[in-house]
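Visitor: what shape does this take:
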Amino acid sequence: MHTNKSDWYTSWFDTPYYHILYKDRNYKEARLFMDNLTSYLNLPDNAKVLDLACGKGRHSIYLNQLGYDVTGADLSENSIKQASEFANEKLHFMVHDMREPFPEKYDAIFNLFTSFGYFDEDKDNMATLKSICKSLKDDGFAVIDFMNVPHVIKNLVPHDVKTVEGIDFHIKRYVEDNHIIKEIDFEEGGRHYHFTEKVEALTLDNFEQLMDEAGIYLLDVFGDYRLHKFKKNESERLIMIFK
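Guide: Here you go, the predicted model:
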């Protein structure tokens, strides 16, 4: 059995299986979100954008196609290696821990698709928020796109099986110690694999408290990728614009 209890995100995100399981994610919707977001933020044509926790860089690549100077950063060396194949003069990729500030400053920093709340300690969430703000230009904006916890918990499917590329992923979901946990089991090549995803169940109230402590100004909150108004129990997403 292949398992790793420490830093689940390091081991899971670096495997090819993570990308196989999530290969059908809706990128049309993601592109619509990028279009709406960049238009709402009214970014200058040549804006420097940081895609924080960029994975294999699909959204960085699209933002670059929209004309922005984009840096994609992620902790996964494998993901950055693959993303770097698409690099150009205005599209760069780097391995970076989101808790650490960046050497450059950006017009916009995007942390998309629930790429926050992975750490075991609250101080790491605070460090991430502070590093985002330190890496923004004075007139820059940051965006965290997180799951809307009440909606997710209300609609949690305790168990299902997803078959992708001939692999049966057995997925178990539950809430424990204020975390939403997903356990993923599958067989491949005669081996049994077990991975865990664990994301802190942070609500808007939690984020407001964190931002307040960090001296961050929360400008706006949206509830979906079309930037509709946020509704506490109904919205699918929790999209926060801050500086």
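Visitor: going by C-alpha atoms from here, please, whenever you check contacts or count neighbours.
Guide: Fine.
Visitor: which element is T38 on?
Guide: helix 27-41 (DSSP states H and E).
Visitor: what's the answer for I20, then?
Guide: Counting by DSSP H and E, I20 is part of helix 16-21.
Visitor: go through stretch 199-212 and flag the buried ones.
Guide: For stretch 199-212, burial by neighbour count (16 or more other Cα atoms under 10 Å) applies to V199, E200, A201, L202, T203, L204, F207, L210, M211.
Visitor: residues in contact with it?
Guide: With Cα atoms under 8 Å, 6 or more residues apart in numbering as the test, stretch 199-212 has contacts from 116-119, 126, 129, 148-150, 178-181, 217-218, 238.
Visitor: and the residue most central in space within the chain, what is it in contact with?
Guide: Residue closest to the mean C-alpha point of the chain, counted by Cα atoms, centre = their mean, is S115 at 2.5 Å. With contact set as Cα under 8 Å, 6+ apart, S115 has these partners: A53, D145, F146.
Visitor: mind listing what's buried along stretch 61-70?
Guide: Buried residues in stretch 61-70 (16+ other Cα under 10 Å): I61, Y62, L63, N64, Y68, D69, V70.
Visitor: wait, stretch 161-171
Guide: I167, D168, F169, H170, I171.
Visitor: now show me the structure for the sequence below, then we'll compare the two:
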Amino acid sequence: MIADKSTWFSSWFDTPYYHILYKDRNDTEAHAFMETLTNYLNIPENGTILDLACGRGRHARYLNKIGYDVTGVDLSESSIAFAKKFENHRLKFEVHNMSEPYHKKFDAVFNLFTSFGYFDDDADNLKTIKAIKANLNEFGFGVIDFMNSEFVIDSLVPEEVKTVDDITFNLKRYVEAGYIIKDIKFTIEGNLYHYQERVRAFTLNDFEDLFKKADVHLLDVFGDYNLRKFSSKTSERLVMIFK
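Guide: Presented below is the predicted three-dimensional model:
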């Protein structure tokens, strides 16, 4: 089964295999980042947060746990169906396209864990920045937590074999036409599955250009989840705060 490349994120993210491959993600690190980030932004007690491209809601659920009113949105219907099991009166999940404004304003809009740059059409990336701006209230902050593309490309592991839950994933990584691409192949019961992740290799300069076009103001740039200074050569992350 080969996924349609033009909509890789809507097909791959909706499979159980995506969640199996990435089941070892570090929740402790993610939780610490949420606390560090919300403290830095000084989001008010009971403040409202939109988690944009929330997946199964791991960040959203923790943000709710530490006191915030959180809405998580994602294009993946299966991820939202899973996340909805955790809803309460201050935690809601909904299927939504992040390139379109949501029908509410928030104290903060978070786009986390490299959940940006999926679109083939650059116009949709710009529309997403504009949508984030539209969803911020007067005192709100937007946050995009992206990979540091330069660091990722310099340290790219071309081939890797990873076995999780008795599934052997064959991974190939490469750069092509401005995208960082990961080919994912595995066999289950004699059936070969082939998916692909494609993320635009946006740099800080690229984001600055998008922010300028969207008329938003970049306030801070950090290079990791402890909010240390960004270095294009050595930082693993590119965390941008804007409004």
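Visitor: tell me what whatever helix or strand comes next after the helix holding T38 of the first structure is packed against?
Guide: Sequence-wise, the next helix or strand downstream of helix 27-41 of the first structure (DSSP H and E) is strand 48-52. Contact analysis of strand 48-52 of the first structure by 3 or more Cα pairs under 8 Å, 6 or more residues apart in numbering; DSSP states H and E lists strand 69-74, strand 106-111 as its packing neighbours.
Visitor: gap between strand 48-52 of the first structure and the chain center?
Guide: Distance, stretch centre to chain centre, for strand 48-52 of the first structure: 12 Å (Cα atoms, centre = their mean, to the nearest Å).
Visitor: where in the second structure does that strand align, residue-wise?
Guide: Per TM-score structural alignment, the counterpart of strand 48-52 of the first structure in the second structure is residues 48-52.
Visitor: how much does the matching stretch stray from the first structure?
Guide: Aligned to the first structure and superposed, stretch 48-52 of the second structure gives a mean residue distance of 0.5 Å (mean Cα distance after the TM-score superposition for the first structure).
Visitor: helices of the first structure, start to end?
Guide: 8-13, 16-21, 27-41, 58-65, 77-83, 122-134, 149-154, 204-214 (DSSP state H).
Visitor: show me which residues of stretch 6-24 of the first structure are buried.
Guide: Buried-residue list, stretch 6-24 of the first structure, by 16+ other Cα under 10 Å: W8, Y9, S11, W12, F13, D14, Y17, H19, L21.
Visitor: repeat for stretch 69-86 of the first structure
Guide: Neighbour-count burial for stretch 69-86 of the first structure [16+ other Cα under 10 Å]: 69-80, 83-84.
Visitor: what's the farthest-apart pair in the residues you listed?
Guide: Greatest spatial distance in those: D69 and N78, 22.5 Å, computed using Cα to Cα.
Visitor: sorry, back to before: can you list the helices of the first structure in CSV and add distance to F242 of the first structure?
Guide: Formatted as CSV, those follow (distance: least, Cα to Cα, whole Å):
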stretch, distance to F242 of the first structure
helix 8-13, 26
helix 16-21, 30
helix 27-41, 11
helix 58-65, 20
helix 77-83, 27
helix 122-134, 9
helix 149-154, 19
helix 204-214, 9
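Visitor: closest to K243 of the first structure out of those?
Guide: helix 122-134 (6.6 Å).
Visitor: quick one: that closest one to the second structure mean distance?
Guide: Overall, helix 122-134 of the first structure averages 0.4 Å from its counterpart (mean Cα distance after the TM-score superposition for the first structure).
Visitor: packing partners for that helix?
Guide: Checked by 3+ Cα pairs under 8 Å, 6+ apart, helix 122-134 of the first structure has helix 204-214 packed alongside it.
Visitor: how big's the offset between the helix it packs on and the second structure?
Guide: Mean deviation for helix 204-214 of the first structure: 0.6 Å (mean Cα distance after the TM-score superposition for the first structure).
Visitor: quick one on the thing from earlier: which stretch among the helices of the first structure comes nearest H228 of the first structure?
Guide: It's helix 27-41; of those, that one is closest to H228 of the first structure (Cα to Cα) at 10.7 Å.
Visitor: compared with the second structure, how much does that closest one deviate?
Guide: Mean for helix 27-41 of the first structure is 0.5 Å (mean Cα distance after the TM-score superposition for the first structure).
Visitor: helices and strands around that helix, which ones?
Guide: Using 3+ Cα pairs under 8 Å, 6+ apart, helix 27-41 of the first structure sits against helix 58-65.
Visitor: touching the helix it packs on from outside, list them.
Guide: With Cα under 8 Å, 6+ apart, helix 58-65 of the first structure has contacts from A30, R31, M34, D51, C54, V70, T71, G72, A83, F86, K90, L91.
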